[in-house]
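Enquirer: next comes the sequence, and after it the predicted model I'd like to discuss.
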Amino acid sequence: MCVLLAIAALAYAVLAAPVSRVPASRRTFGGTDQKSGLNFSSDQLVERVDDLLRRSSWTPFGAKELELAGLRITPGNVVVLVAAVAASVLSVITLLTGSFWFGLVLALLVPVGAKVYLFILTDRRRALFTKQLDDTVQMIASALRAGFSFPQALDAVARDADSPTAEEFARIINENRIGRDLVVAIEQTADRMASDDFRWVAEAVAIHRDTGGNLNEVLDRVGATMRERNQLREQVNALAAEGKLSAIVLMILPIALAAFYYWINAGYMAPLIGTSLGWALLGASVVLYIIGGLWMRAIVNVKF
């Protein structure tokens, strides 16, 4: 138990450190880097984990996955954070309940929860990008009418738009500057953000490059279509909100009831966690639980 608490304490500095967009050299006087011994140890731990992940062919949290979720941290940071939280959960639950195995089960759910959280952040970021896209297209069209070239219009969006649009357009500009075709960069961004609307922009630019014409008028029409689709999307989301809430309640209810019964009467749950048959039933329940969650997710997430 002491070992687990020591692991959690070692990674506490990483867990408590806020994620900031301001460089560390600007947050300290004179650009000096002032670190406590605990922070230095945690930084060394993160660096070693990052080196190990780079040498490995598999990583639980990839750099692209974190970037897509909008997190500016390394995979080593996430692994250390997840390990610290899992060790803390195992220690606290074991101390409170006296059951090491119950604490271990909850600790193993920590990396699963971290993955789910990354998926949620990615979905939110993609949804926000799609929501901002009609204004983005209008901004590009206005810049073209003002005499900007298309790359200059994209650069203006990268400077003036909100996140995550500014970040994704900055990526497009940077890739174009190192030699990648502009249409290809836009298409890859559309794939990254899973945006069918942005693929229309890529197709419009590709057609304009091949046939010519007034691109800003085409983008005006594309933007109008996007606004109509966004209005319809918001109506669908409003109608599906009740189903999503029901799905969340159904997913939380089994875990909450199991924890409640174990808390008020541990002996009531003993046959389930103290016998091989009980563990087999728990394993089957987890599999069915995951299948049911994916099924409900497919039902309540309406795509059009």
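Expert: It's in.
Enquirer: okay, CA-based contacts and neighbour counts for the rest of this
Expert: Fine.
Enquirer: report the distance from the helix ranked longest in the chain to the chain centre.
Expert: In the chain, with assignment by DSSP state H, the single longest helix is helix 215-264. From the chain centre to the centre of helix 215-264 is a distance of 16 Å (CA atoms, centre = their mean, to the nearest Å).
Enquirer: putting a second one here so we can go through both:
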Amino acid sequence: MSQIPMEFILIFLGMVFLSVFLLSQGMVVPVFGEAGKVRKRIRERLHLLERASDLPNMQMVLREKYLKRLSPLEAALEQLPGMERLGQMVEQSGHAFRAYRVVLLGLLLAVVGGLLVWTLSQLWWAGLIAAAMLFWVPILKVSNDRARRFAEFEEGLPDALDAMVRALKAGHPFNETLRLVADEHKGVVAHEFGLTFADINYGNDVRRAMLGLLERMPSMTVMMLVTSILLHRETGGNLTEILERLSSLIRGRFRFQRKVKTLSAEGRMSAWVLVSVPFVLAVGLMLTTPAYIPMLLNEPLGHKLIMAAFTSMIMGIFWIRKIIRIQV
């Protein structure tokens, strides 16, 4: 191990990090939640609905009120480019801290980690790469928490709809069914339905409150729920039957997504094995025959072979991802 330069160890760790990140973000087929492109289309549709009803954007109204409560320095930091989207991500993840604190934490990790790697390796570019990777750690944590919260909400939504159906059959008005769901359930569903009930109870109209729910939870299931309720209020009909069918549809959608995950399990496991084999083999060579690796590193041809192998690995990750999605 003493013959292996620190430069190679840092490059090796960077390759492992990038490969694992691409696999975890691209290869895992989610059971719940929506992809980023779907959420983007939902936000565009939401803005069209707000403009069609001559309503200001709910997110902008809330952000203006939020900025007025901050100090001048905090308000200036919150108005930097990208802070609005990051603040929405933090809010959707269920955290109470402010967006600029996520960026400051990322900068702190980047500076400390970058200086530490630079000190240990004496390579400025290695410290720069480490700083760039550490900066995104808090943002990735918030993104994962948001995805987990979306999944929890969608998983509990069918039971909430069933509770609304029972309340409507018992003679309760629609607004009261939201409060009953908030009182009887726990977790993200109870919190979001409680916010929607409070929004209506404090004088906002149902349309605006339901669009606010969709703003906080941009998913296809919530889009179906909000659209069904708004159409019912405009055209009439049996809301109980609509919610029953919607609950059944959501459960069927979840069963299909679980089936997709089961069918793609073999392909995803194969992807993990194929990508991990080169790294496991490299570690094995380091431990058993340390003289092999320096021979590869000391030759210019070896550098080209390493870069070609890693580039081929990245291409293989995306290719396997495409094969898996075609099969399922």
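Expert: Alright, I've got the coordinates. Computed from a predicted model, the values in this text were never measured in an experiment.
Enquirer: returning to what we had before: touching the very next helix or strand once past the longest helix of structure 1 from outside, list them.
Expert: Remark: after helix 215-264 of structure 1, the chain's next helix or strand is helix 266-273, criterion DSSP states H and E. In this structure, residues lying in contact with helix 266-273 of structure 1 by CA atoms under 8 Å, 6 or more residues apart in numbering are Phe102, Tyr261, Tyr262, Gly278, Trp279, Leu281, Leu282.
Enquirer: re earlier: packing partners of the longest helix of structure 1?
Expert: Helix 215-264 of structure 1 sits against helix 100-145, helix 196-211, helix 266-273, helix 276-300, with contacts defined as 3 or more CA pairs under 8 Å, 6 or more residues apart in numbering; DSSP states H and E.
Enquirer: what about 6 Å?
Expert: helix 100-145 (3 or more CA pairs under 6 Å, 6 or more residues apart in numbering; DSSP states H and E).
Enquirer: okay, the following helix or strand past the helix it packs on sits on what stretch of structure 2?
Expert: Proceeding N to C from helix 100-145 of structure 1, the next assigned helix or strand is helix 150-160, under DSSP H and E. Helix 150-160 of structure 1 corresponds to residues 174-184 in structure 2, going by TM-score structural alignment.
Enquirer: also stretch 197-205 of structure 1?
Expert: Using TM-score structural alignment, stretch 197-205 of structure 1 pairs with 221-229 in structure 2.
Enquirer: buried residues in that stretch, which are they?
Expert: Neighbour-count burial for stretch 221-229 of structure 2, counted by 16 or more other CA atoms under 10 Å, picks out Thr221, Val222, Met223, Leu225, Val226, Thr227, Ile229.
Enquirer: residues making contact with that stretch?
Expert: With contact meaning CA atoms under 6 Å, 6 or more residues apart in numbering, stretch 221-229 of structure 2 is reached by Met210.
Enquirer: check the mean deviation of it from structure 1.
Expert: Comparing stretch 221-229 of structure 2 with its match in structure 1 after superposition yields a mean distance of 2.5 Å (mean CA distance after the TM-score superposition for structure 1).
Enquirer: the equivalent of Asp220 of structure 1 over in structure 2 - how many residues pack around it?
Expert: Under the alignment (TM-score structural alignment), Asp220 of structure 1 maps onto Glu244 of structure 2. When neighbours are defined as other CA atoms under 10 Å, Glu244 of structure 2 has 16 of them.
Enquirer: quick one: the counterpart of Trp125 of structure 2 in structure 1 from Ala256 of structure 1, how far?
Expert: Using TM-score structural alignment, the equivalent of Trp125 of structure 2 in structure 1 is Trp101. Trp101 of structure 1 sits 18 Å away from Ala256 of structure 1, going by CA to CA, to the nearest Å.
Enquirer: do the same with Val249 of structure 1
Expert: For Val249 of structure 1, the distance to Ala256 of structure 1 - CA to CA - is 10 Å.
Enquirer: again with Ala69 of structure 1
Expert: 28 Å.
Enquirer: Lys131 of structure 1 too?
Expert: The span separating Lys131 of structure 1 from Ala256 of structure 1 equals 35 Å under the rule CA to CA.
Enquirer: got it, and Glu47 of structure 1?
Expert: Distance, Glu47 of structure 1 to Ala256 of structure 1, by CA to CA: 37 Å.
Enquirer: between the two, tell me which one has more neighbours.
Expert: Neighbours around Glu47 of structure 1 and Ala256, counted as other CA under 10 Å, are more numerous at Glu47. The numbers are 16 against 12.
Enquirer: any idea which element that one lies in?
Expert: Secondary structure from DSSP H and E places Glu47 of structure 1 in helix 37-55.
Enquirer: quick one: buried residues of that helix?
Expert: So for helix 37-55 of structure 1, counting by 16+ other CA under 10 Å, buried means Asn39, Ser41, Ser42, Asp43, Leu45, Val46, Glu47, Val49, Asp50, Leu53.
Enquirer: same thing with stretch 243-251 of structure 2?
Expert: By 16+ other CA under 10 Å, the buried positions in stretch 243-251 of structure 2 come out as Leu243, Glu244, Leu246, Ser247, Ile250, Arg251.
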